[in-house]
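# generate a structure from the sequence data that follows.
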Amino acid sequence: MELKQLTEKAIALLKGLIETQSFSTEEDKTAVLIENWFKAYEIPFKRTKNNVWATNKYFDETKPTLLLNSHHDTVKPNSKYTNDPFKAFVENGKLYGLGSNDAGGCLVSLIATFTKFYAVENLKYNLVIVASAEEENSGNNGLNSMLPIIPHIDVAIVGEPTLMNLAVAEKGLVVFDAEVDGTPSHAAHPNDNNAIYNTIEVLQWFKDFKFDKSSDALGDVKMTVTQINAGSQHNVVPGHVDLVIDVRVNDAYSNQEIADILQAQAPCTKITPRSLRLNSSSISLEHDLVKAGIAMGRETYGSPTLSDQSVLTCQSLKLGPGDSTRSHSANEFIYLAEIEEGIKIYVELLENCLKV
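Next up is the predicted model:
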């Protein structure tokens, strides 16, 4: 199958995806476009809710399985767009449109790559591709819901924009709700236990606190207070202040360990994690995928941004065309050359790892 033709078809698919609204939980129409690709190439597929998936033709249960995954949902366009976010157009080599960079370019590149290898015999790994839903909102009906349905996965390539460099580790995420208590009162009367003033010391603690263990790939755990809320009217001292704390977890800690540390040490009345399931992820530098990528001249790094890697329990590599700094930006775009290069690198990488 000619790579040039596959690349042209992949770009055409991406244009269709851009022009089809697919906010998280509303991906039914883009799922149909992906189904149509598999039909056109006579590849049997299945659809579970808005997740579309397929296995290679010569799937062999005695072999390990490599997952190829990216998502077809998008965030909602921000208010700074000057282009129509649902209009796919090319200008100066850039394909503009919502979801072009995050993660449409990755998705269509992986779909093209899977199609290239679909009917190849005697691969070292089985292939499973999942075009997943609900990544942007970490929803219940995304890749996490597919893991009991698809075959057991031994390793994964998750398509997110990395400039086709190898994200060999990714930080996890825990969001905490915290409360600082005080004594409610009328603002006109003395009050030595003002919850808002009590929060000053708590905020300083969160600003200064350092987790002991760092990571070669991901550095330190990053903890940030991102929301604060208190009070209802000017003449009432509130009884408590609510805080939200965003913690980006390196691969030296589990999310449960982070929760245990904060619940034991944070000077709050209470602090509660919303979820512990979005853990950090990584892949050994000795894995065939990583060694092959390094041999091809690709750089390795640790990613601070969250993806569907967080729901996988196997080793996983984040790799894809596009630039993460463009994600969720106004007038989002991806270079056509990045998609062409992405497909070429994906194919070469798998050729180096899948062929016996």
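# every contact and neighbour count from this point should use C-alpha atoms.
Will do.
# I'd assumed residue 158 was in contact with residue 281.
No. The pair residue 281 / residue 158 is not scored as a contact, 11.3 Å apart, by C-alpha atoms under 8 Å.
# could you pull out the helices for the stretch 101-250 of the chain?
Secondary structure of the stretch 101-250 of the chain (DSSP state H, counting those that start in this stretch): helices located at 105-117, 143-146, 195-208.
# need those helices in CSV (columns: distance to residue 292 and mean neighbour count).
Below are the helices of the stretch 101-250 of the chain laid out as CSV (distance: least, C-alpha to C-alpha, whole Å; neighbours: other C-alpha atoms under 10 Å):
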stretch, distance to residue 292, mean neighbour count
helix 105-117, 16, 26
helix 143-146, 26, 20
helix 195-208, 41, 15
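# re the thing from before, neighbour count: residue 281 and residue 158, which is higher?
residue 281 (30 against 24; other C-alpha atoms under 10 Å).
# roughly how far apart are the more buried one and residue 349?
Per C-alpha to C-alpha, to the nearest Å, residue 281 is found 21 Å from residue 349.
# same deal with residue 196?
Applying C-alpha to C-alpha to residue 196 and residue 349 gives a distance of 55 Å.
# before we move on, what about residue 14?
From residue 14 across to residue 349, the span is 22 Å (C-alpha to C-alpha).
# more crowded one of those two?
Neighbour totals were compared for residue 14 and residue 349, and residue 14 leads with 29 against 20 (other C-alpha under 10 Å).
# thinking again about what came up before, out of the helices of the stretch 101-250 of the chain, which is closest to residue 168?
Residue 168 lies closest, by C-alpha to C-alpha, to one member of those: helix 105-117, at 16.8 Å.
# and that closest one, what other elements does it pack with?
Applying 3 or more C-alpha pairs under 8 Å, 6 or more residues apart in numbering; DSSP states H and E, one finds that helix 105-117 contacts helix 3-18, strand 65-71, strand 126-132, helix 336-354.
# quick check: buried residues in the first one?
Judged by neighbour count using 16 or more other C-alpha atoms under 10 Å, the buried positions of helix 3-18 are 6-7, 10-11, 13-18.
# by contact count, what packs against that helix?
helix 28-40, helix 105-117, helix 336-354.
# between helix 28-40 and it, find me the angle.
Taking axes from the mean of the first three to the mean of the last three C-alpha atoms, to 10 degrees, one finds that helix 3-18 is oriented at 160 degrees with respect to helix 28-40.
# now the angle between helix 105-117 and helix 3-18, please.
Going by the same axes, to 10 degrees, helix 3-18 makes 140 degrees with helix 105-117.
# please generate a structure for the following sequence too, so the two can be compared:
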Amino acid sequence: MHSGLSLSSRRGVLTGLAAGSAALAMPSMAKARRTQTPLKEKAMTAVRYCSQRVGEVDIFYREAGPVDAPVLLLLHGFPTSSHMFRDLLPELANSYRVIAPDLPGFGQTKAPPRGHFDYTFDALAEVIGGFVEALGLNRYALYIFDYGAPVGLRLAMRHPERVSAIVSQNGNAYVEGFSDQWGPWEAYWREPSAKNRDACRPSLAPDMIKNWQYGTGADPSLLSPDGYELDIAYMARPGAEDIQLDLIFDYRSNVGLYPAFQAYFREHRPPLLAVWGRHDPAFVPAGAMAYQSDLPDAEVHLLDAGHFALETHHAEIATLMRDFLRRHISA
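Here you go, the predicted structure:
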């Protein structure tokens, strides 16, 4: 049916309608663009769950962040796993490739049983060194916590050129850092008898994991049961206690290496941030301050937290790390 409008008039009307439609669409398009950015950021910070074969060991690890970003290698402690980094990984993954493996004998890593694998710190460092090689990590910053400290510092001594910086979160490298709670372990180191080995078993008990290791000095309202309940479950697996007792005995080798670790600090001068839960029942704040005796520029922050400081203070630790890493490694 004819409208009675001339061709030029109809074109004018259609042009106006098109312009109006475009104007109406612009807010929707802008909104779509705005929503794409958070989705992209969320994808970048999403944690990936992976496995890497190293010899006879299948290493489970968590990874987040761009694959071409500077690398952070996070090494957990006793009696936990990479699960302890579950809140930290997304906090850092916008700017870094963050990788957190489970050590042999811990978490989801599959390693041979005792008698077929040497559960010592040298062996743990050897496997993690192979893991680093397999992933092609030629340069990385270390986050060392508890058992992760002697493992990570062995890597650093072997390849100092690869370590861009160190974050030590209750990761001890000085005798000054020991509390007065090490009696049964020290007795076992001096005399490795069956009696002294059994005297260390209470360190592996559910109550000790929950209330002593996690609970000491921690705000209970901030302490999720996820961490300690998972660690308790891992400890209940067949053979787990004896693997841990082997590592408890071999911990003496780490103390013997403290002078070598300290010589590494003095010679290679890695930028170091010590973030310490001041209420740690095992490693006291003097262990954090001691880093400055070999690294005068080391930055030390004592938090109102316990041994597992990430459980209650992951946001504060992430903030300190971002500032420190921004100043010392490129991102």
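# how alike are these chains, TM-score-wise?
The TM-score (TM-score structural alignment, normalised by the length of the second structure) is 0.35; 177 aligned residues with a C-alpha RMSD of 5.9 Å.
# give the contact list for residue 151 of the second structure.
Residue 151 of the second structure is in contact with 75, 121-122, 124-125, counting by C-alpha atoms under 8 Å, 6 or more residues apart in numbering.
# ok, residue 67 of the first structure touching residue 131?
No. In this structure, residue 67 of the first structure is not within contact of residue 131 by C-alpha under 8 Å, at 10.6 Å.
# between these two, which is the more surrounded one?
Neighbours around residue 67 of the first structure and residue 131, counted as other C-alpha under 10 Å, are more numerous at residue 131. The numbers are 27 against 22.
# can I assume the more buried one is in contact with residue 53?
Yes. Using C-alpha under 8 Å, residue 131 of the first structure is in contact with residue 53, at 6.2 Å.
# touching both of these two, which residues are there?
By C-alpha under 8 Å, 6+ apart, no residue touches both residue 131 of the first structure and residue 53.
# sorry, back to before: quick one: closest of the helices and strands packed on helix 3-18 of the first structure to residue 249 of the first structure.
Closest to residue 249 of the first structure of these is helix 105-117 (C-alpha to C-alpha; 24.9 Å).
# now do the closest one against helix 336-354, angle only.
Between helix 105-117 of the first structure and helix 336-354, the angle comes out at 40 degrees (the same axes, to 10 degrees).
# could you give the angle of helix 105-117 of the first structure to strand 65-71?
Using the same axes, to 10 degrees, helix 105-117 of the first structure lies at 140 degrees relative to strand 65-71.
# got the angle between helix 105-117 of the first structure and strand 126-132?
Counting by the same axes, to 10 degrees, helix 105-117 of the first structure lies at 150 degrees to strand 126-132.
# circling back: from the contacts of residue 151 of the second structure, which two are the most distant?
Longest span within the contacts of residue 151 of the second structure, C-alpha to C-alpha: 75 and 122, 14.7 Å.
# with neighbour numbers in mind, choose between these two.
Taking neighbours as other C-alpha under 10 Å, residue 75 of the second structure and residue 122 compare with residue 75 leading, 27 against 17.
# so what's the residue count around the nearest residue to that one once chain neighbours are set aside?
Nearest non-adjacent residue to residue 75 of the second structure, counting by C-alpha to C-alpha, 6 or more residues apart in numbering: residue 148, 4.6 Å away. For residue 148 of the second structure, the count of nearby residues is 26 (other C-alpha under 10 Å).
# and residue 148 of the second structure, how far from residue 19 of the second structure?
63 Å.
# what does residue 291 of the second structure give?
According to C-alpha to C-alpha, residue 291 of the second structure and residue 19 of the second structure sit 67 Å apart.
# please apply the same query to residue 244 of the second structure.
On the measure of C-alpha to C-alpha, residue 244 of the second structure and residue 19 of the second structure end up 72 Å apart.
# next: residue 133 of the second structure.
Separation of residue 133 of the second structure from residue 19 of the second structure (C-alpha to C-alpha): 59 Å.
# ditto for residue 324 of the second structure
Distance from residue 324 of the second structure to residue 19 of the second structure, by C-alpha to C-alpha: 51 Å.
# okay, those two: which has more neighbours?
Shown here are residue 324 of the second structure and residue 19; by other C-alpha under 10 Å, residue 324 has more neighbours (18 against 12).
# would you mind naming the helix or strand containing the more buried one?
Using DSSP states H and E, residue 324 of the second structure falls within helix 310-328.
# that helix: which residues count as buried?
Buried, per 16+ other C-alpha under 10 Å, within helix 310-328 of the second structure: 310-314, 317-318, 320-321, 324-325.
# with those in mind, which one is nearest to residue 303 of the second structure?
Nearest to residue 303 of the second structure out of these is residue 313 (C-alpha to C-alpha; 8.1 Å).
# with residue 321 of the second structure as the reference, measure out to that closest one.
From residue 313 of the second structure over to residue 321 of the second structure the distance is 12 Å, taken as C-alpha to C-alpha.
# and for residue 184 of the second structure?
Residue 184 of the second structure is 35 Å from residue 321 of the second structure, by C-alpha to C-alpha.
# cool, residue 140 of the second structure as well?
Applying C-alpha to C-alpha to residue 140 of the second structure and residue 321 of the second structure gives a distance of 14 Å.
# and what of residue 294 of the second structure?
Taking C-alpha to C-alpha, one finds residue 294 of the second structure at 21 Å from residue 321 of the second structure.
# and for residue 132 of the second structure?
In terms of C-alpha to C-alpha, residue 132 of the second structure sits 22 Å off from residue 321 of the second structure.
# can you pull out the helices in the stretch 151-300 of the second structure?
183-190, 194-199, 206-207, 225-235, 240-268, 286-289, 291-294.
# ok, and for the fourth one, which residues are buried?
Within helix 225-235 of the second structure, the residues that qualify as buried by neighbour count (16+ other C-alpha under 10 Å) are 227-228, 230-232, 234-235.
# okay, now the nearest residue to residue 258 of the first structure once chain neighbours are set aside: neighbour count?
In this structure, residue 258 of the first structure finds its nearest non-sequential neighbour in residue 249, 7.8 Å apart by C-alpha to C-alpha, 6+ apart. When counting by other C-alpha under 10 Å, one arrives at 29 neighbours for residue 249 of the first structure.
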